[in-house]
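> Take this sequence and fold it.
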Amino acid sequence: MIGMARKWNAQDVPDQHGRVAVVTGANTGLGFDTARVLAERGATVVLAVRNADKGGRAAARIAETAPQADVSVLRLDLTSLESVRAAAREVRSRHPRIDLLINNAGVMYTPKGTTRDGFELQFGTNHLGHFAFTGLLLEALLPVPGSRVVTVSSAMHRVRARIDFGDLRWERRRYDRMAAYAQSKLANLLFTYELQRRLAEGDAGTIAVAAHPGFAATELIRNSPAAVRLVVAKAVAPVFAQSAEMGALPTLRAATDPDVRGGQFYGPDGPFEARGHPKPVTSSRLSHDTAAQRRLWAVSEELTGVEYPL
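Predicted coordinates:
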């Protein structure tokens, strides 16, 4: 147990030798720092990334601080269910047993667009891609004691967020990139809580946990309008932003702290959960709507064609 007087940090990550961790979006930002710490602690780490060249450079950077690290690159494009299926087959052929799946990759505030399968880009990437990838890998996690699925959400799940089941593709409404992002991050939590319920009912040793990084200084905001980027850079970031290394801590704690319980949500302990060290935090009332959780699950299975082995 961590003493009350001391904050949880990367040094508290337990030894990870013998464990296999798959981290999506691990070539940069939060995903990179999550993968780096796990590798430094001895985990076998799979960097699941869209661009294999960038993934290779990320693996080389990790090797600079952890020369003995076992790090490999897996090409995963969450905007393509074909790519998701291929990536899942490849990682399972390499690693029949997986200890950690960290669903970190995502897009934010993108202009209106669609995935290769025709889904709204943010919902399709941030939720549906990870829903499919998790379902296709779950059989490799279920037999492993202490295995975890950690999905990275956002404090934005509270802001103008609801799941419009009648218009998931944003065909009837005027597109709002912020609301679409918030919807995808709410979906991450609904998915986590429903997955945990199903795992618990099946008496599985695997647990599902969520985390959010607060306001981390990463390149994720690159798709925001220029005016928003300027305000963030000049007025918001200097006061509230924290480094990617700090932003990765809630994910790392959710993935490795032995005291974590299924269905918990971790975020920073500072004002507005914008920055600080990781602790259990609460999520919105909408995220705990069990009817929405179950409906989203059914819709996600239908849209992706992936059924879970639970």
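
> drop to CA atoms for contacts and neighbour counts, all remaining ones
Will do.

> For the stretch 1-150 of the chain, which segments are assigned as helices?
Counting by DSSP state H, counting those that start in this stretch, the stretch 1-150 of the chain has helices at residues 29-40, 52-65, 81-94, 121-123, 130-141.

> So which of those helices is nearest Asp164?
Of all the helices of the stretch 1-150 of the chain, helix 121-123 sits nearest to Asp164, with 11.3 Å by Cα to Cα.

> For the closest one, what is the distance to the chain centroid?
14 Å (Cα atoms, centre = their mean, to the nearest Å).

> Then stretch 189-198?
So, by Cα atoms, centre = their mean, the centroid of stretch 189-198 is 14 Å from its chain's centroid.

> What residues of that stretch count as buried?
Buried residues in stretch 189-198, counted by 16 or more other Cα atoms under 10 Å: Leu189, Leu190, Phe191, Thr192, Tyr193, Glu194, Leu195, Gln196, Arg197.

> Please confirm that Ala208 is located within a strand.
Yes. Counting by DSSP: H, G, I helix; E, B strand; the rest coil, Ala208 is found in a strand.

> In this structure it contacts Val260, no?
No. Counting by Cα atoms under 8 Å, Ala208 stays clear of Val260, with 10.0 Å between them.

> For those two, work out which one has more neighbours and name it.
When Ala208 and Val260 are compared for neighbours, Ala208 comes out ahead with 28 against 17, by other Cα atoms under 10 Å.

> who are the neighbours in contact with that one?
Neighbour list for Ala208: Arg148, Val149, Val150, Thr151, Thr192, Tyr193, Leu195, Gln196, Leu199, Gly262, Gly263 [criterion: Cα atoms under 8 Å, 6 or more residues apart in numbering].

> Can I take it that the fourth one is in a strand?
Yes. Assigned with three-state DSSP, Thr151 falls within a strand.

> quick one on the thing from earlier: now, among the contacts of Ala208, which is nearest to Asn126?
Nearest to Asn126 among the contacts of Ala208, counting by Cα to Cα, is Thr151 at 9.7 Å.

> For the closest one, give its distance to Asn223.
For Thr151, the distance to Asn223 equals 22 Å [Cα to Cα, to the nearest Å].

> More neighbours: those two, which one.
Ranked by neighbour count (other Cα under 10 Å), Thr151 and Asn223 place Thr151 first, with 31 against 15.

> correct me, but the more buried one touches Val209?
Yes. Using Cα under 8 Å, Thr151 is in contact with Val209, at 6.5 Å.

> what residues are shared contacts of those two?
In contact with both Thr151 and Val209: Thr192, using Cα under 8 Å, 6+ apart.

> how about this one, so we can line them up?
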Amino acid sequence: MPSLLRITAVAVLAAAMLYVPWWLLFVLAAVLYVPARRWAAGGVCESRARLDGKTVIITGANTGIGKVTARDMAERGARVILACRSLEKAEEAAKEIRSQTGNKNVAVHKLDLASLTSVRQFAKVINDAEPRLDVLINNAGVMGCPRWETEDGFEMQLGVNHLGHFLLTNLLLDKLKQSAPSRVVTVSSLVHAFPSGMDFDDINYEKDYSPNKAYDRSKLANVLFSRELAKRLKGTGVTSNCLHPGVIMGSELMRFQREQWQKKFGELVAAALSKLVGGVFSVFGKTVEQGAQTSICLAVAEELEKTTGLYFSDCVPKETSAAGKDDEAAARLWGVSERMVGLKSAT
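Below is the predicted model:
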């Protein structure tokens, strides 16, 4: 269902709560809950492909859909590398995955996407120690934070969601090419459709900063990056696709949203909004298991081995926004990103 229809449905429900007796709302909720949850669950990866002998790297794999994806890869027999900022949390997740799957080949390496030095160190470890890399899943992200900066002075959401993954992917390309057929999977979002385009005049948000707008543009950057990468990798056996995982219940990405509401509306309204959104998400949102399905599908589905340059949702290709199809902007973003991360001189 298009996002506009979802918003309309939620608005109708909210209006109904004002005029319909509470007992009738309770009955309607009880009757509609199960079909609503089934609808919200979305697509499921039906592939039973094994990944024995293959290596998969997942960023941000210690929690959420990244952790579920890592567990699925381990169940399929892959060597799974959890690339995470917190080694302690990553080790806990790896221990749990090993126990649940019986796959002991689950490794942990430190990767802080807010530090280009950390990205380069991680890539060196992988390139030196790993004989192959079959799937790279760019999953980690930050959402709605204040205007923080990365170690290198980039706006945090652009830096982590796009630039860190941009550099990481480029530094691992030779390994991916050597292991072809291989895949790059980038987690974006439907909010990539909200901006009319990238703001190249203020890409680092030094003039005007909105947490939500910055997040939306970082997700548009994911789509443009994935699209341009697919073009550049044509004929190499390495594919590049991106995806919208769905609106995830209990996602850690939402941890800054309540702080924004508190600043704008005060504690009382923020608490009410949090409960309202939580209630809507509990019906129309996805569990982390459901949200991971499209990432898993793009990583393993045999029929997608040669599919590249597309945007997926619920395990099937979907149209991006007009801004997401802007090849000129994609090429320009690539060049700007190269200079920002130091892959090419700024001259």
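
> residues near the residue mapped onto Val247 of structure 2 from structure 1, how many?
Alignment note (TM-score structural alignment): Val247 of structure 2 maps to Phe215 of structure 1. Phe215 of structure 1 is flanked by 23 other residues according to other Cα under 10 Å.

> Please tell me I have it right and Phe215 of structure 1 contacts Val239.
No. Applying Cα under 8 Å as the test, Phe215 of structure 1 and Val239 come out as separate, 10.2 Å apart.

> before we move on, the earlier item: so which of the helices of the stretch 1-150 of structure 1 is the most packed in?
helix 121-123 (a mean of 28; mean count of other Cα atoms under 10 Å).

> helices or strands next to that helix in the packing?
Counting contacts by 3 or more Cα pairs under 8 Å, 6 or more residues apart in numbering; DSSP states H and E, helix 121-123 of structure 1 packs against helix 177-201.

> and the angle from the helix it packs on to helix 130-141?
Our comparison of helix 177-201 of structure 1 with helix 130-141, counting by axes from the mean of the first three to the mean of the last three Cα atoms, to 10 degrees, yields an angle of 30 degrees.

> Going by contacts, tell me the helices and strands next to helix 177-201 of structure 1.
Counting by 3+ Cα pairs under 8 Å, 6+ apart, helix 177-201 of structure 1 packs on helix 121-123, strand 148-152, strand 207-211, helix 290-304.

> what angle sits between the second one and helix 29-40?
Pointing back at strand 148-152 of structure 1 there. Going by the same axes, to 10 degrees, strand 148-152 of structure 1 is angled at 150 degrees with respect to helix 29-40.

> With Leu101 of structure 1 as the reference, measure out to the nearest residue to Val13 of structure 1 once chain neighbours are set aside.
Once flanking residues are discounted, Val13 of structure 1 sits nearest to Thr256: 6.1 Å by Cα to Cα, 6 or more residues apart in numbering. As for Thr256 of structure 1, its distance to Leu101 of structure 1 is 12 Å (criterion: Cα to Cα).

> Same check on Ala48 of structure 1?
10 Å.

> what residue lies at the spatial centre of structure 2?
Val187 (3.0 Å; Cα atoms, centre = their mean).

> Aligned counterpart of it in structure 1, please.
That one, Val187 of structure 2, aligns with Val152 by TM-score structural alignment.

> pretty sure its match is touching Asn126, no?
No. Contact criterion Cα under 8 Å: Val152 of structure 1 and Asn126 do not qualify, at 9.2 Å.

> what is in contact with these two at once?
Common neighbours of Val152 of structure 1 and Asn126 (Cα under 8 Å, 6+ apart) are Asn188.

> quick one: what's aligned to Leu276 of structure 2 in structure 1?
Residue pairing (TM-score structural alignment): Leu276 of structure 2 is matched to Val231 of structure 1.

> burial count for that match?
Residues near Val231 of structure 1, counting by other Cα under 10 Å, number 11.

> quick one: it is in a helix?
Yes. Residue state for Val231 of structure 1 (three-state DSSP) corresponds to a helix.

> before we move on, back to that, the residue nearest to Val13 of structure 1 matches what in structure 2?
In structure 2, the residue paired with Thr256 of structure 1 is Val300, using TM-score structural alignment.

> Quick check: the gap between its match and Thr8 of structure 2.
Where Thr8 of structure 2 is concerned, Val300 of structure 2 sits at a distance of 35 Å (Cα to Cα).

> Equivalent analysis for Glu252 of structure 2, please.
Plainly put, Glu252 of structure 2 is 26 Å away from Thr8 of structure 2 if you go by Cα to Cα.

> Over to Gly342 of structure 2?
45 Å.

> Kindly report the same for Gly144 of structure 2.
Taken as Cα to Cα, the span from Gly144 of structure 2 to Thr8 of structure 2 is 24 Å.

> neighbour count winner among the two?
Between Gly144 of structure 2 and Thr8, counted using other Cα under 10 Å, Gly144 has the larger neighbour count: 22 against 11.

> Skipping adjacent residues, who's closest to the more buried one in space?
Pro211 (4.6 Å).

> Check Glu194 of structure 1 too.
Gln293 is the one closest to Glu194 of structure 1 (Cα to Cα, 6+ apart), at 5.7 Å.

> Now check structure 2 for the residue matching that neighbour.
Aligned partner of Gln293 of structure 1 by TM-score structural alignment: Ala330.

> Can you tell me how far Trp23 of structure 2 is from Met17 of structure 2?
To Met17 of structure 2, Trp23 of structure 2 is 11 Å away according to Cα to Cα.

> the more surrounded of these two?
In terms of neighbours (other Cα under 10 Å), Met17 is the more surrounded of Trp23 of structure 2 and Met17; the figures are 12 against 9.

> about what we covered before: ok, Ala48 and Leu101 of structure 1, which is more surrounded?
Shown here are Ala48 of structure 1 and Leu101; by other Cα under 10 Å, Ala48 has more neighbours (29 against 24).
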